[in-house]
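Undergrad: coordinates for the following, if possible.
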Amino acid sequence: MTAAMDLIRCSFGANGIARIHLNRPDASNALDPELASALESAVDAIAAEPDARVLVLSGDGKNFCAGGDVKRMAAAPDTPAFLADLAGTVHRALVKLDSLPITVVAAVRGSAAGAGLGLVLAADFVVAGPSSKFAAAYSAVGLSPDCGVSTLLPRVVGLRRAMQMLLAAHVVSGAEALDWGLISDLVDDDDVESRANELAEVLAQSAFPAGGQTRRLVRASFGRSYAEHLEDEARTIAAVASSDSARSRLQAINYRAESG
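TA: Below you'll find the predicted structure:
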């Protein structure tokens, strides 16, 4: 499957690697209603690919995603209604992204602010360059967080650091983001995409569907009780055990044990 869109480039390769590339570089990939809708459609398209194993998120131009389109917000006849609609569309995309049983890798150059930070937090691995900057950015325009930032950011960097970003408008550099655990890899700016692709290739070769289900379980664990989570773990491990990957790996271990 390969689809070309004005605002999103979405593709799926035979190697199990799917890609969503934000394509609004003149606006730093800021999310307006059109881009938000295209993002939701792209996530739907990836979710419909049964062989997808890894998703790579990236942005065209100098910045990954500068957040919501502030100019469109200010110019809207009814700003609250505009924001409710925009946030609702992006949130639907993020809920669908969060539920995907595949690993998500973000490749970040330049700014990841506001909703862009939300996309970073939705990823399982984040590759960034020295030019990268991570900011909540909401307080600068007098708004409260959206796109999951107020719940995911404290989980990733801790409460105190989250408050620095959310309330004191602290902008986190690439090096600081690595130290805080906000990103997983820091490479030269020119190597961000290649490193993300290299990581995606490795992840695509890992046990499937076990890897994606592990990702789903971890991300789902925060929103329910321990007992509910254990029930899901039991159902999932039983279902995964019927996969070709699990059967072949278990049989290989058993063969080595008998041979030894």
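Undergrad: going forward, measure contacts between C-alpha atoms and count neighbours the same way
TA: Fine.
Undergrad: tell me who's in contact with residue 102.
TA: With contact set as CA atoms under 8 Å, 6 or more residues apart in numbering, residue 102 has these partners: 52-55, 211-213, 215-216.
Undergrad: which of the residues you listed fall in strands?
TA: By the criterion of DSSP state E, membership of the contacts of residue 102 in strands covers 54-55.
Undergrad: and the contacts of residue 102 as TSV, adding neighbour count and distance to residue 35?
TA: Formatted as TSV, the contacts of residue 102 follow (neighbours: other CA atoms under 10 Å; distance: CA to CA, whole Å):
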residue	neighbour count	distance to residue 35
52	25	23
53	28	24
54	29	22
55	28	18
211	20	30
212	22	27
213	21	29
215	18	26
216	17	26
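Undergrad: now show me the structure for the sequence below, then we'll compare the two:
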Amino acid sequence: MSAPHVLAEVKDGIGWMTLNRPESLNALSMEMRDLLIEHSAKFEKDPAVRCVVIRGAGTHFMAGGDIRGFHKSLTEDKESHLAGFEMRVVKAHQAIYQIRRMNKPVLASVQGAAAGFGLSLILNCDLAIASDDSFFTLAYRHIGLSADGGATYFLPRVVGERKALEIALLGERFSAQEAKDNNILNWVVPKDQLAAETEKMARKLADGPTYALGVAKKLIRNSFDNSWDEHSHREAEGLAACAATEDHFEGLSAFLEKRKAKFKGR
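TA: Take a look at the predicted model:
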């Protein structure tokens, strides 16, 4: 029996999702899509999970869609392939939706190639760290497709409209440093330090006041869709909800007692 296309485990408050098709550069399969939906839903509802990390097995993050599978399906049963294509994209977007709305921080840890849907997945995580030898491309134009996974919505919000058009229309490869310069990545680290630095950042997030972090995440995510008048009310509601938590009192107490706060996420 082959290994599942996504491995999931929870360890010390951190939920790890590992894309697990290293022999195919972790290209997105229907099984991988379904497992991303399944595990992200479980992590979202599990109070023991206070931070989520998405990473790739082997030497690459994700090389995008399964091109061999696309070609095989078009060759063997074009009519059926095209009839179900839109719904397969919609289902993949369910995984993106769940990751994006999760009320806890989500960190992408990237090595090697991040192409197509892989880049979309990174854009939808809250934070991203990558090795200095990683590389990126939206890539869809090379196989005659537009993008999915939220890339055409979130990329211009991250890098600006003009840069997003360049990335999408040319499909050129760009480096980790260029990805950081354009706010796709938060941190670039030496390849041999990626695992340790990912663990360190995940630990910092998981040990934080995760209820408050979830509220802040939701407010920032929704800010582009609301007027200031509407958003100001949501901000006041969010702060009031956080003020009623145990973590708020713990944070105040720790500050006054000059010690490190021990947050519980509630």
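Undergrad: map residue 158 of the first structure across to the second structure for me.
TA: Alignment note (TM-score structural alignment): residue 158 of the first structure maps to residue 160 of the second structure.
Undergrad: and residue 23 of the second structure, how far is that from residue 97 of the second structure?
TA: Look at residue 23 of the second structure and residue 97 of the second structure: by CA to CA, to the nearest Å, they are 27 Å apart.
Undergrad: those two - which one has more neighbours?
TA: residue 97 (16 against 11; other CA atoms under 10 Å).
Undergrad: please enumerate the helices of the stretch 1-150 of the second structure.
TA: 30-45, 67-101, 117-124 (DSSP state H, counting those that start in this stretch).
Undergrad: packing partners of the second one?
TA: It refers to helix 67-101 of the second structure. Helices and strands touching helix 67-101 of the second structure, by 3 or more CA pairs under 8 Å, 6 or more residues apart in numbering; DSSP states H and E, are helix 30-45, helix 117-124.
Undergrad: so can I have a markdown table of those helices showing mean neighbour count?
TA: Supplementary listing: those in a markdown table, determined by neighbours: other CA atoms under 10 Å:
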| stretch | mean neighbour count |
| --- | --- |
| helix 30-45 | 18 |
| helix 117-124 | 25 |
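Undergrad: mind putting the ones you listed into CSV with distance to residue 64 of the second structure?
TA: Below are these laid out as CSV (distance: least, CA to CA, whole Å):
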stretch, distance to residue 64 of the second structure
helix 30-45, 12
helix 117-124, 5
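Undergrad: to residue 201 of the second structure, which of those lies closest?
TA: helix 117-124 (15.9 Å; CA to CA).
Undergrad: residue range for the closest one in the first structure?
TA: Using TM-score structural alignment, the residues of the first structure aligned to helix 117-124 of the second structure are 115-122.
Undergrad: ok, and what's touching that stretch?
TA: Residues from elsewhere that reach stretch 115-122 of the first structure, judged by CA under 8 Å, 6+ apart: 30-31, 64-68, 94, 97-98, 104, 106, 112, 126, 134-136, 146-149, 152-153, 156, 182.
Undergrad: now tabulate the helices of the stretch 1-150 of the second structure in a markdown table and tack on distance to residue 247 of the second structure.
TA: What follows is the helices of the stretch 1-150 of the second structure, written out as a markdown table (distance: least, CA to CA, whole Å):
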| stretch | distance to residue 247 of the second structure |
| --- | --- |
| helix 30-45 | 19 |
| helix 67-101 | 22 |
| helix 117-124 | 27 |
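Undergrad: out of those helices, which is closest to residue 232 of the second structure?
TA: helix 67-101 (20.0 Å).
Undergrad: so that closest one versus helix 30-45, what angle?
TA: With axes from the mean of the first three to the mean of the last three CA atoms, to 10 degrees defining the directions, helix 67-101 of the second structure sits at 10 degrees from helix 30-45.
Undergrad: distance of the aligned residue in the second structure for residue 41 of the first structure from residue 7 of the second structure?
TA: Aligned by TM-score structural alignment, residue 41 of the first structure pairs with residue 38 of the second structure. Residue 38 of the second structure sits at a distance of 11 Å from residue 7 of the second structure (criterion: CA to CA).
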